[in-house]
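Enquirer: quick one, fold the following:
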Amino acid sequence: MAGMLAKSICQQRGAITLQSSLLLFTGALLVFILAAAFVTSFGHFRDYVADQLGDHARDGATATGLSLSNAIDGSDKVASSSLIDAVFDSGRYLSIEYVDLSGEVVAGRRTALQGTASPAWFIRLVTLPVPMAEAEVVRGWTRLGKVQVVSHPGRAYDDLWRITVGLLVSVLVIGGAGLLALFLMLRRLLRPLKDVEAQARALGQRDFRKRVQVRSTRELNQVTEAMNQMADDLGQLFDGQGKLIQHLRKVNNEDLVTGLVSRSAFDQRLKAELESEERAAPGVLIMIQLGYFADYTRAYGRSEGDQLLKQIAGGLKNFVIQHPGAFVGRRTGAEFAVFMPGASAVDVRVWAEELIAGLDSIYADLAAPMDTLVHAGLAVTADGLGARDLLAASDEALRAAQQRDESGCWLAENSLETHHNMETWRMIISQAITDSKLSLWLQPMVQGEAQTRVHYQVFSRIDTVEGVLKAGVFVPMAERLGLIMDIDRLLLQRVLERLAAHPQERLAISLGNASVADPAFRNDVVASLREAGALVGRLWVGIAEQTIHHHRKEVGLLVRELVRLGVPVLVDRFGVGGVPFSYLKNLPFQALRIDNSFIHKLDSHDENRFWLQSVVAIARSRGVKVFATGVETATEYSVLCSLGIDGAMGYHLGRPFAAGQSSTGEA
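Expert: Purely as a prediction, here's the structure:
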């Protein structure tokens, strides 16, 4: 709902605002009224001045006619001329002429229109009528002629000019003050609408915290109250939906006592790690068992036993946090399992011994004075070794460790050291970074039955003297060695070059945990993307859910910068991070990418299918896309299509290929 509202606002961005409409209409009406008043007043003043001008001419004609008739002899041209000169010089006239009965001018004076303060253009514009007034000249009962008088309109033009200027100034002052008052009033009355717009945009970005506090008219107050109520309702709805997803994930994938991954979920994820070709990599499985746990629960009760398991689970969680990519689960009773992808047996053995020592210390402190033992069995992955075989090998190693009467770990006999140690890995990865021996491999993300391509997921591989190594092999080691930032910088550089060279492509990358947490790397990424310009809109940036869990503040800083640059951001490996779904409410992610452990055999896993269906429904309501990875069979993809997934990838839909090759190439 909020997304639709924000979309509607964006569509209307080019239209005139309500404030502008009201201001334009009311202002135009005010200007029209003032203009009409000005024109009417001007017309009245012009008519009045014209009438005065006519009266002045008639008065002059009457006075001159009487003077010529009574005061002097009108037949005397010299006396008549003197009288007319006296009258002409004392008044404002254009002409005074004494005409006899035959039409001959006996005496008269004329002058041109001059000496006015009015502009010439104004005189031409208004053009006052210049009426001629006449009066008879008689001697006794005899008509001698007539006097013709035309008043000088100069002063009339000046009076009319002053009146016009005064009217115009008054109209401008009144109109300007009225428009200013109208603008201020509308801005004050409509101020809540700007806050409502900002609130709608915040809702579109899943931020339900913004409220409209400005008060205005009763109608607008009702609108703002309704918007605030909607924000509250949407926030509560989202929280409820997030809690539902979290609850479903816990029910289906978490152990109720310890909060660790359940046995079925651990096995599912382990299968996905071992059986996915792109993620298949060296790794070590650690099986851990607490000795004498049954005696402990009999002595202290089940409640204390559960508390002990929670303490042990806390120690295991801290261990996993220190080793990116590793994950832990509870098998049954006091048995736990840890898988460490991309690690060698020699390194894991050292880490496992430290872990066992720490767990034994926790166990001994809680169980004193009882005897305690903690054993671990280690098994190394190998080609052709499935999840069931690896579990059996680690279980066998655990039984061997339990033959000793002290805490410790045992490496399975068939787990010979075939992988490099940490220092060798450091040399291999550092050399590849120095020589820029990193290549891009692309795997299509498709949608629908027609398998329309959405974008390409980018995998990195490095060239070494031993051959090409997949990301699943070297990335976990690069994370542990603190080299992942340099790998990601090189990856981003190659991806931006690819986008510039292929303007029709859309690509997606995933950033390492340590990269996102590093301030220098975040600054470099933002600078590179800002310099790249508009093409970054075709780049999806993925951040693992576990990274969000452990580096919430750093992730927030990076995501907001990326969104400002127009870079779409997605949550990678969604579902395995153990993070409350509510983080989507505060961070503007555009998509989720479901971890492949939830997709593996989805057609026969009812719990995961129901969970995924809930995720898709809630994400859709928030305008967030949902992608899936690890699709290996047609039935898995069919289920995803029925759920309305926005995109999926996997070996069934397209294998990775080198960036310089055709999409039909294989890894």
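
Enquirer: every contact and neighbour count from this point should use C-alpha atoms.
Expert: Noted.

Enquirer: quick one, longest strand in the chain?
Expert: Scanning the chain for the longest strand, with DSSP state E as the assignment, gives strand 452-464.

Enquirer: if you count neighbours, what's buried in that one?
Expert: The neighbour-count check on strand 452-464 (16 or more other C-alpha atoms under 10 Å) flags 453-463 as buried.

Enquirer: other residues contacting that strand?
Expert: Strand 452-464 has contacts (C-alpha atoms under 8 Å, 6 or more residues apart in numbering) with 428, 432, 437-447, 468-471, 491, 505-509, 647.

Enquirer: wait, doesn't residue 254 sit right on residue 266?
Expert: No - the pair residue 254 / residue 266 is not scored as a contact, 9.2 Å apart, by C-alpha atoms under 8 Å.

Enquirer: quick check: angle from the host helix or strand of residue 479 to strand 452-464?
Expert: Secondary structure from DSSP states H and E places residue 479 in helix 471-481. On the basis of axes from the mean of the first three to the mean of the last three C-alpha atoms, to 10 degrees, helix 471-481 is oriented at 60 degrees to strand 452-464.

Enquirer: check which helices and strands helix 471-481 sits against.
Expert: Secondary-structure packing of helix 471-481 (3 or more C-alpha pairs under 8 Å, 6 or more residues apart in numbering; DSSP states H and E): strand 335-341, helix 422-434, strand 452-464.

Enquirer: buried set for it?
Expert: Quick answer for helix 471-481 (16+ other C-alpha under 10 Å): 471-480.

Enquirer: make JSON lines out of the residues you listed and add distance to residue 78.
Expert: As requested, the buried residues of helix 471-481 are arranged in JSON lines below (distance: C-alpha to C-alpha, whole Å):
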{"residue": "471", "distance to residue 78": "126"}
{"residue": "472", "distance to residue 78": "129"}
{"residue": "473", "distance to residue 78": "131"}
{"residue": "474", "distance to residue 78": "129"}
{"residue": "475", "distance to residue 78": "126"}
{"residue": "476", "distance to residue 78": "128"}
{"residue": "477", "distance to residue 78": "130"}
{"residue": "478", "distance to residue 78": "126"}
{"residue": "479", "distance to residue 78": "125"}
{"residue": "480", "distance to residue 78": "128"}
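
Enquirer: here's the other one to compare against:
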Amino acid sequence: MTLFNQIFTWMLVIFFFLVLSVFGIELNTTRNFLLNQQTADVNNTVNSMGLALAPYLESDDKVAAESVINAFFDGGFYREVNLTLLSDNSEIVREYPVKIQGVPQWFINLDIFPVITEKQTITSGWMQLAEVEVVAHPGYAYKQLWKSFVQLGSSMAVIFLIASVVIGWQLRRSLKPLARITAKAGEIAKNRFGDPIPLPPTIELKTVVRAINVMTEQLKSYFEQQAKEADRLRKTAYRDPVSGLGNRSFYVGQLKSWLTESGVGGMALIKVDLISEAYKKQGFEAGDNLVERFANNLTHTIITDDSMTAARLSKDEFVILAPNTDADDLRLLGESVLAMVVDMQADPMGLTPPKVAVGLAVNGGGNRDASILLSQADNALSQARNTPDHPVVLIDQSMGDAAMGKQQWKALLHEAVAKELFVFKFQSVSDSTSKLLHQEVFSAIEKDGEYYGAGHFLGAVEQLQLGETLDKYVITHIMKTLAQDKSAGPLAVNLTLSSITNASFIRWLGSAMYQNRGLAGRLLFEIPEVAFVRHADHTSLLADQIRQAGFQFGVDNYGRNFQSLDYLQRFKPDYVKIDFAYTNNIDDDAQGHVLASVCRTAHNLNITTIATRVETEAQLARLSELFVNGFQGYIFEKSKDSNG
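Expert: Coordinates of the predicted model:
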């Protein structure tokens, strides 16, 4: 029971007993008045009757006496009249039926009025003539009392109802600040801070509200400082301070992650001699300025795909990872870098050879060895440096499906949707006790005995804006699966970036969720972190739709982007999947501190943190110490297989 209900109930009970007491007192006063009035009427009637009968009793005229009695007691307010003549002990008796009209029988049965009997001796001088006994009829008294009962009861009921409304309104108004405090406490418990509570007019609650507002600001400041500290540690460990790009550690983590996921795409290795010359001839400040300028141009004009990652490997060496990119797109990327450096050289005559070399290596997905890919990129870079007039060389080792063009992927995707060639696999996400949190859905295409994983065609899907088609098909299929199998789930579906930024898809998804509200809690959506960082407006609209329908969502590749982690406070996802760059070398103390800080930021907001590719018990134990409470990887698949 709420405090309002408890106070309101007791106030009504007390007020009810007060009203009931007043009602009883008023009713008893009316009853006593009617009783006294009835007694006085009977007494007056007997006295008057005695005076009227005396002359006739002296003459022993019984007929006249009966006439007098009939005249006196014909009003219906008496039940019985008994006249005893003392001369011969004869009696004249009159009885009147007791009929009380308009009064409920249960009210009469209460016997509110006692029987009033009045006896008197009729005399003439010193001689006693007769004795008269009159028994009153209570009908009139009951009628009047019942009328008072109804009127008084109605008035009291109306007063009680009006008072109840007024008491409830005033009590709710008085407790409104307390309701705000309660709601604010609930929000604080969920680490949602919001605006401060307005100060109430009540002196006692002002102190409480001030304390809560101060505590809220302190907690908000604490979480903001924690997020900033996590950002600082993350940038120190994984970002190059001059260029703002990732450093070698970040690059290695992203490379391993990409090769483990699919390995389909390419890599560009760039050596900028223009920068090394600036350091050598003009000093560190000029060199740093040129590095910063090159990095800005690279990230804002060259890298247009959100899946690409750039890093600075050394003073004048840079690398770009381009997952799901084919040879043509990678060659275009290399040409763009070459043109950008030529513009930076400030040689309007074009007489100076480009002071840059770009080595491009395309990986078909079959190669998962980082050293082999790096060797190919180094080889391409060496060949590029040997062709100074046009220093861009591409080595393409892709074969089979990896060499398919975008239009081929588009045709295959449409065919797979039309003919339902998709197959789905599920990978469990569990806590440290192996309790299932959810399962991630992995989609692939099977045609003519060939298996095409999502990593092979996702690049074409994003570039050709086919994410809406793919995501609608997958979500519809998973919703049907969950509806048919009540024991299935929870299942997490990854959303493509092109769908997230598509207003028509967001509307469709909102409608689909409302039509399948029963699946809330069993269907989750994973949104890449880049959507929260670079497409916050679209993602906010999508997140609102998901929340309003009662569903949940998580963040994929958590921590990959170097922007602030403040978006967690704004969007409040249910879980985050930590980018593999933070977990690939957790034995290193420095990386362990960064991982713990990044995870603590989410953990303190009651957001579940999930690590992927967990393969050993040692990894599981180490990650558990670093504020990671969800795990996904071979260790649980192996356990499931052995149990099966």
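
Enquirer: contacts only, for the residue mapped onto residue 471 of structure 1 from structure 2.
Expert: By TM-score structural alignment, residue 471 of structure 1 lines up with residue 454 in structure 2. Applying C-alpha under 8 Å, 6+ apart, we find residue 454 of structure 2 in contact with 442-445.

Enquirer: same deal with residue 345 of structure 2?
Expert: 274, 354-355.

Enquirer: what about residue 286 of structure 1, is that helix, strand or coil?
Expert: What DSSP: H, G, I helix; E, B strand; the rest coil gives for residue 286 of structure 1 is strand.

Enquirer: show me the contacts for it.
Expert: 337-339, 352, 376-379, 394.

Enquirer: again with residue 66 of structure 1
Expert: When contacts are counted by C-alpha under 8 Å, 6+ apart, residue 66 of structure 1 touches residue 137.

Enquirer: just the element for it, please.
Expert: In this assignment (DSSP H and E), residue 66 of structure 1 forms part of helix 18-66.

Enquirer: could you do residue 540 of structure 2 as well?
Expert: Assigned by DSSP H and E, residue 540 of structure 2 belongs to helix 536-548.

Enquirer: now the helix holding residue 479 of structure 1 on structure 2. Mean distance?
Expert: Compared with structure 2 after fitting, helix 471-481 of structure 1 has a mean deviation of 1.6 Å; criterion: mean C-alpha distance after the TM-score superposition for structure 1.

Enquirer: what about that helix, distance to the chain center?
Expert: For helix 471-481 of structure 1, the distance from its own C-alpha centre to the chain's C-alpha centre is 33 Å (C-alpha atoms, centre = their mean, to the nearest Å).

Enquirer: same check on stretch 379-391 of structure 2?
Expert: How far stretch 379-391 of structure 2 lies from its chain's middle: 57 Å, per C-alpha atoms, centre = their mean.

Enquirer: over to stretch 451-463 of structure 2?
Expert: With C-alpha atoms, centre = their mean as the basis, the mean position of stretch 451-463 of structure 2 lies at 34 Å from the chain mean.

Enquirer: same check, this time on stretch 507-525 of structure 1
Expert: For stretch 507-525 of structure 1, the distance to the chain centre is 20 Å (C-alpha atoms, centre = their mean).

Enquirer: how about residues contacting it?
Expert: 324, 455-459, 479, 482, 484-485, 488-489, 492, 495, 499, 538-544, 547, 551, 554-555, 558, 572.

Enquirer: pull out the buried residues from these.
Expert: By neighbour count, with 16+ other C-alpha under 10 Å, the contacts of stretch 507-525 of structure 1 hold 324, 455-459, 479, 484-485, 488-489, 492, 495, 499, 538-544, 547, 554-555, 558, 572 as buried.

Enquirer: might you report the residue contacts of the residue positioned nearest the centre of structure 1?
Expert: In structure 1, the centroid-proximal residue (C-alpha atoms, centre = their mean) is residue 563; its distance is 5.9 Å. By C-alpha under 8 Å, 6+ apart, the residues touching residue 563 of structure 1 are 569, 588.

Enquirer: how far away is the equivalent of it over in structure 2 from residue 479 of structure 2?
Expert: Superposed on structure 2 with TM-score structural alignment, residue 563 of structure 1 falls opposite residue 547. Taking C-alpha to C-alpha, to the nearest Å as the measure, residue 547 of structure 2 falls 17 Å from residue 479 of structure 2.

Enquirer: also residue 7 of structure 2?
Expert: With distances taken as C-alpha to C-alpha, residue 7 of structure 2 is found 47 Å from residue 479 of structure 2.

Enquirer: among the two, which residue is more densely surrounded?
Expert: A side-by-side neighbour count of residue 7 of structure 2 and residue 479, using other C-alpha atoms under 10 Å, places residue 479 first with 18 against 14.

Enquirer: host element of whatever residue of structure 1 lines up with the more buried one?
Expert: Taking TM-score structural alignment, residue 479 of structure 2 has residue 496 as its aligned residue in structure 1. Here residue 496 of structure 1 sits within helix 484-501, counting by DSSP H and E.

Enquirer: which bit of structure 2 covers the helix or strand following that helix?
Expert: Later in the chain than helix 484-501 of structure 1, the nearest helix or strand by DSSP H and E is strand 507-511. Using TM-score structural alignment, strand 507-511 of structure 1 lines up with residues 491-495 of structure 2.
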